[in-house]
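S.K.: Below is the sequence, then the predicted model.
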Amino acid sequence: MLLLGIDVGTSSIKVSVVDAQTQKNLASAQYPETESPITTLQPGWAEQSPDMWWQHVQQAIKICNQSGKYDPQDVAAIGIAYQMHGLVLVDKDQNLLRDSIIWCDSRAVQIGEKAFDAIGHEKCLSHLLNSPGNFTVSKLAWVKQNEPQTYARVDKIMLPGDYIAMKLSGEITTSISALSEGVFFDFVNNSISQDIISQYGFSESLFPKVQPVFSNHGGIMPSVAQQLGLKSGIPIAYKAGDQPNNALSLNVLNAGEVAATAGTSGVIYGVSDKLTYDLQSRVNTFAHVNYTDQQKSLGVLLCINGTGSLYRWTKNLFGSAMGYNQMNNEAAQAPLGSNGLRILPFGNGAERMLNNELIGVHFHNIDLNLHTHAHIFRAVQEGIASAFRYGVDIMRENGMNPTVIRAGKANLFLSDLFAQTFVNATGIPVELYNNDGSVGAALGAGIGAGIFSSPQEAFKQMHPLQLIEPNTSAFEPIYQEWKSLLLKQLSISSS
C-alpha cells in the first residue's frame, strides 16, 4: 500500500511516494528543476499563479510514476503540504479569479495594523493569538478594497494547498489549522472570528467547509485519476501548511518539541499546549496539525523570510557557475567571522519578527582588497544563523526553551558549515533526519486515511542521521556585532 505526498513550495513542487508498511520513500520528483517565478508588480509585492502550481504538481507526479519503482495503481491516499498564508480566490464555478498573493507579499501590512488597533491589541492577541498583520485575512481585505470587481465574484477563499486539493477532487475544504494560519480563527470561542468578520465586512459564506486536518478532503475525480495514472476516488486524507507539516514529518507533535527548516524561508516551529502569544506578534501561534477541542496543540512559529532565497540570490550573482555543494565547500575555506564581513539577510518582504519592518539585505564592512566570494558565501550563512539566533531569543522571551531542535537534512542544512554555525549561534543541539515535506505529507495521508493507527506508528521507523552539538563559544562576539548592526538598521528604518 502506497502513500503519495505533494509539497507545494514557493520554488518548486516536490512529490514523494512512500511505502506505508516500511515508511520508506520509494521515489521523489521535483518540478521544475529551475525555480518557479514570483511576479513582483510593485516593490514588496509577490504573486504566483495557482494554475502554474497545478501544472507543476501534475508533472511531478508523472515523473515519479515514470521511475518504475512502484505501481501508481497501488497509491491508497494523498497528502498535501503547501506554502503558508497565500490567498487563492475562485468563483462559484471554481474558476480562478486572480493570481495568488503569496506569503512574502507585504502590501497588506498597514491594513492589518489598522485592524489590530480597531479590534484592540489585547482582544486580537488573546482570541486570535496574533495580530492580523500581513496574513491571509489582510490580503483578502486588500482585494476587497482595491479590486472590488474581483472581490464581488469570490465564492470561496482558499490557501494554496486547498486549490491543489480542489483541482484533484473538485471539493473545497479547510481546517481549524488553516483558518488559524490565515488569522480567521477565534481560539476562545472556537469559531471563525466574528471580530474579523465585522471589522473587514466579510461574509462567512466565503469560507469552505471545516474538517479535521487528518480526514477525507475529497476523492480524486475520474478524469484526473486517468490523466495521472491513479485510481479514481482515492482520498486526499491530509492537508497542512508547510511548517506544521515539516514539524509532523519530524514527529514534532508534543509540547516542548521543536522543528526547524531553512528553505526559501527559515523557520523555528515549537509545539505548545498553552494559548500563548507574543505581545509584539513577532512570533505567531497557530493550531497545529493535531489540534482538537480536547487537545490544544499549538505551533509557535518564528519566520525569517529570506534564508534560502538569499543564498539563491548570492549564487546567481557570485557563484552562477557553481553548484550549492561547491559554494558550501568554498564557504568553509573562509575563516570564522568572514574577516569582519557581516550580512543582514532580510530582503524578502516585511519581517514579522522585526515588527513587520521591510529593511532589505545589508552588507557591512566589505574590504575590496580582502573579501572574496568564499567570504561572501560564509558571511551569508553566518548572517542567516544570526537571524535564527535573534528569533530563538524572542521565542525564549515567550517561554519556549528548546533543548534540542529537529531538522531535515535538506536545503541549507545540507551544508555542514551552516548546520554547525546554526548550532553554535543558538547554543541548541540539532538532530538531523532524512525526511522532507513531501514525505511528511505522504505519512500524514496515511494517518488521515486510517492506514496508521496513530502518528507514532507512522514514524516508528524514523531515526536521526546525526546529532550536532555546540562546539565553541567563539561565535558569540560575532553575533553580538551582527545584532548591533541590525538594531542600528531598525532604528534607521523606523525613523
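M.R.: Yep, it's here.
S.K.: C-alpha from now on. contacts and neighbour counts both.
M.R.: Fine.
S.K.: Leaving out sequence neighbours, find the closest residue to A410.
M.R.: Closest residue in space to A410, ignoring its immediate chain neighbours: D436 at 7.3 Å, by CA to CA, 6 or more residues apart in numbering.
S.K.: Run a quick neighbour tally on the one you found.
M.R.: Neighbour count of D436, defined by other CA atoms under 10 Å: 23.
S.K.: just G201 next, same as before
M.R.: Neighbour tally, G201, other CA under 10 Å: 12.
S.K.: Next: M52.
M.R.: If we define neighbours as other CA under 10 Å, then M52 has 12 of them.
S.K.: now it: how far from I13?
M.R.: Remark: distance between M52 and I13 (CA to CA, to the nearest Å) = 10 Å.
S.K.: Verify the stated contact: D7 with I80.
M.R.: Yes. Between D7 and I80 a contact is recorded at 6.0 Å, counting by CA atoms under 8 Å.
S.K.: Next, show the common contact partners of the two.
M.R.: 438, 441 (CA atoms under 8 Å, 6 or more residues apart in numbering).
S.K.: separation between L354 and L2?
M.R.: From L354 to L2 the distance is 43 Å (CA to CA).
S.K.: When the two are compared, which one has more neighbours?
M.R.: Each of L354 and L2 has its neighbours counted (other CA under 10 Å); L2 has more, 25 against 20.
S.K.: Now for that one: which residues touch it?
M.R.: Here L2 is in contact with 17-20, 74-77 (CA under 8 Å, 6+ apart).
S.K.: Just say helix, strand or coil for A60.
M.R.: helix (DSSP: H, G, I helix; E, B strand; the rest coil).
S.K.: Just give me the neighbour total for it.
M.R.: As a measure of burial, A60 has 23 neighbours, counting by other CA under 10 Å.
S.K.: Likewise for D393?
M.R.: D393, neighbours per other CA under 10 Å, totals 15.
S.K.: Assumed it was part of a helix.
M.R.: Yes. Assignment of D393 by three-state DSSP places it within a helix.
S.K.: One more to weigh against that first structure:
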Amino acid sequence: MKYVIGVDLGTSAVKTVLVDPQGKVAFEHSEAYPLSRPQPNWSEQNPEDWVKGTLVSLRRLIETSGVDPSQVDGISFSGQMHGLVLVDSEGKVLRPAILWNDTRTTAQCRKIEKTLGTKLIDIARNKALEGFTLPKILWVQENEPEVLAQAHQFLLPKDYVRFRLTGDYAMDYSDAAGTLLLNVGAKEWSAEIAEAFGLPVSLCPRLVESFEQTGTLLPEIAEASGLLTSTKVFAGGADNACGALGAGILGEGRTMCSIGTSGVVLSYETNKDLNLEGKVHFFNHSEKDAFYIMGVTLAAGHSLTWFKETFAAEKSFEELLQGVTSVPAGSGGLLFTPYISGERTPHPDANIRGSFIGMDSGHTLSHFTRSVLEGITFSLRESIEIVRESGKEITEIVAIGGGAKNEAWLQMQADIFGASIIKLESEQGPAMGAAMLAAYGSGWFASLGECAEAFIRPAEVFKPNAEQVAVYDGLFALYQEVYGQTRELNDKLAAYRK
C-alpha cells in the first residue's frame, strides 16, 4: 500500500493525516503549540514551534501507523493564511511571526487605501484588511525598520515550514493571493504595489502551483521525521483553498460552507476578470487557473463557544443543542448577530459588536441557543447572497467543520440558505485537501477532479423545507437591518471597552 501525508498548519496546532489511494485516513496526529499576545491586538507565534510540532507529528504518525517510510510517496501542506515570517539571507527568522488574527495594522490599511485608491481592488482584488500580509510588512517597515532592512524574503507560515523541511523558498498562488502583493488575475507579484511602498519585489518568494514539487526532505529532517530523504514535498495551499479541495469544490457553481472558529462561504470561480469590488474575498484556488469567491464571518463557531462558556459552562455542546429542535424557527422573536469579534463580510468593521434583539421573559436557554445558531447562519447567508448576485445559482452547498456535526444545525442551514446541504462521509477539511495535492502531485490521478471523485463521498443530504424557508426569508430581512441600526451605537460604545 502507498500513502501520502497532508499537513495542516493551524493557529493552535498542526495536524498530519496519512491517506491511502481510496482517500481513507489510515492515521492522524496533532501537536499543539502556543500563541503569544504580548500587547493588545497583537497575535504572534514562534515559527520554530511550527517546525518542531510538524516533525514530532510526522514521526508519531509514522511510528503509530507502522507504515514503512518507503510507502510514503509525498507530503503537502495546508496553512493558516496571511501570517508574516521574515527571514534573512541565511534563512534565519528575524522576529516572531505576525498572525492573521493580529489587528495592530489599522493605520497601515488606511495608508494602503490612500496610496493605491481603486488600483488595490483592480490588482489585488481584495480590500486592505488588518489580517492581510502587506499591512504587516508596512507595520514592520514603520516600527522595526532595522528588521525589514535585514529581510531577504517574506514567507507565510506553511511556506516557512516547507522551507525548513526542504531548503527551498517558494509560495503558492492561493496563499500569495492573501498578501495584497499579488496581481491575482495575472498570477504574478505586483511591482506596482511593491514599489508604491518602497518594497523590493525580491522580497517576494518565487511563485508555484499548489501541486508543484518544491524539493525533497533534507537529511536531518528525514531523520527527525522518520521519513526518507527521497520523500517528495509539494507546495500546498492556503487553508481555505485546501478546505475547498477537501470538500470537492472543483467545478463551476460548487459552494462550501465551513463553520469553525470563524465561518467561511466559498464558491468556485473561473472568470479571472470578475471584480466584486472587495465585497467578498477573491483568491486564486489551488487548482491551476481557477479562483474562489469567499465571505467570512469572524465569530461563527466562536460565538457558540462563547455563549456556552458564558451561560452554560456546565453543559456539553451536545447537551446545549438538545433543546434546539423544541424551539420553532425564529427562536420566539429573538435575533442574535454574531459580531462579538467585529465582522468581516459584508461589514469589514472592527467596532461593531454582537446583539440579542427581542429578549423577553418567556425565552429559555434553548431559545437563546437556537438564536445563536440562526444568527451565525444568517451572517453566512449574507456571503451566499453576494455570490448569488454575481450571477451564480447556488442549489447545493457542502458543509464542513463544526457546523456539519449537528443535524439540527445542518437542516437549519438548508432552510436559511434555501439550498440542499451535503454532509460528507469523512470530513478532514484542509488536511485532506493537502493530501489530495500530494496525491495528484505524485501522479496518482490525472487531475484534482479525479482525485476528488476517489477521495470524497457524500453521506447525507439535508433539503430545504419550503415552509421554514419562507419564515427564515422574513427573519433574514430583519437580521440585515440590525447592523445599520446598531453601528453608530457601537462606535460610541467602543470608548468604554477595556
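M.R.: Perfect, I can see it now. It should be emphasised that the depicted structure is a prediction, and the values quoted were computed from it without experimental measurement.
S.K.: ok, of the contacts of L2 of the first structure, which one's closest to Y31 of the first structure?
M.R.: Nearest to Y31 of the first structure among the contacts of L2 of the first structure: V17, at 14.9 Å, using CA to CA.
S.K.: A240 of the first structure and G161 touch, don't they?
M.R.: Yes. Using CA under 8 Å, A240 of the first structure is in contact with G161, at 7.5 Å.
S.K.: hey, what's in contact with both of those two?
M.R.: Common neighbours of A240 of the first structure and G161 (CA under 8 Å, 6+ apart) are 80-82.
S.K.: could you dump those to CSV with neighbour count, distance to M462 of the first structure and secondary structure?
M.R.: Output for these, formatted as CSV (neighbours: other CA atoms under 10 Å; distance: CA to CA, whole Å; DSSP: H, G, I helix; E, B strand; the rest coil):
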residue, neighbour count, distance to M462 of the first structure, secondary structure
I80, 31, 20, strand
A81, 31, 19, strand
Y82, 27, 22, strand
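S.K.: Doesn't T261 of the first structure belong to a strand?
M.R.: Yes. Counting by three-state DSSP, T261 of the first structure is part of a strand.
S.K.: what residue of the second structure takes the place of it?
M.R.: T261 of the first structure maps onto S258 in the second structure when the alignment is built from TM-score structural alignment.
S.K.: Repeat that for Q226 of the first structure.
M.R.: In the second structure, Q226 of the first structure lands on E223 (TM-score structural alignment).
S.K.: With the second structure overlaid, report how far the helix or strand hosting L467 of the first structure is off on average.
M.R.: In this structure, L467 of the first structure sits in strand 466-468 according to DSSP states H and E. Here the mean offset of strand 466-468 of the first structure against the second structure after fitting is 1.2 Å, by mean CA distance after the TM-score superposition for the first structure.
S.K.: which part of the second structure lines up with that strand?
M.R.: Against the second structure, strand 466-468 of the first structure falls on residues 460-462 (TM-score structural alignment).
S.K.: Quick check: nearest residue in space to L129 of the second structure, chain neighbours excluded?
M.R.: L129 of the second structure sits nearest to C109 (CA to CA, 6+ apart), 6.1 Å away.
S.K.: Can you get me a residue count around that neighbour?
M.R.: Neighbour tally, C109 of the second structure, other CA under 10 Å: 22.
S.K.: My reading is that it lies in a helix. Confirm?
M.R.: Yes. The assignment for C109 of the second structure (three-state DSSP) places it in a helix.
S.K.: So what does it match up with in the first structure?
M.R.: In the first structure, C109 of the second structure lands on G112 (TM-score structural alignment).
S.K.: L128 of the first structure: neighbour count?
M.R.: When neighbours are counted by other CA under 10 Å, L128 of the first structure comes out with 28.
S.K.: ok, it - contacts?
M.R.: Counting by CA under 8 Å, 6+ apart, L128 of the first structure has contacts 180, 183-187, 193.
S.K.: got a winner among those residues for most neighbours?
M.R.: V183 (29 neighbours).
S.K.: tell me the contacts of that one?
M.R.: 128, 130-132, 135-137.
S.K.: And H82 of the second structure? What does it align with in the first structure?
M.R.: So, by TM-score structural alignment, H82 of the second structure is matched to H85.
S.K.: was I right about that match contacting F135?
M.R.: Yes. Assessed by CA under 8 Å, H85 of the first structure is found in contact with F135 at 5.9 Å.
S.K.: Overlap of the contact sets of these two?
M.R.: 103, 181-182.
S.K.: from those, which is closest to F418 of the first structure?
M.R.: W103 (24.8 Å).
S.K.: For the closest one, what is the corresponding residue in the second structure?
M.R.: In the second structure, W103 of the first structure lands on W100 (TM-score structural alignment).
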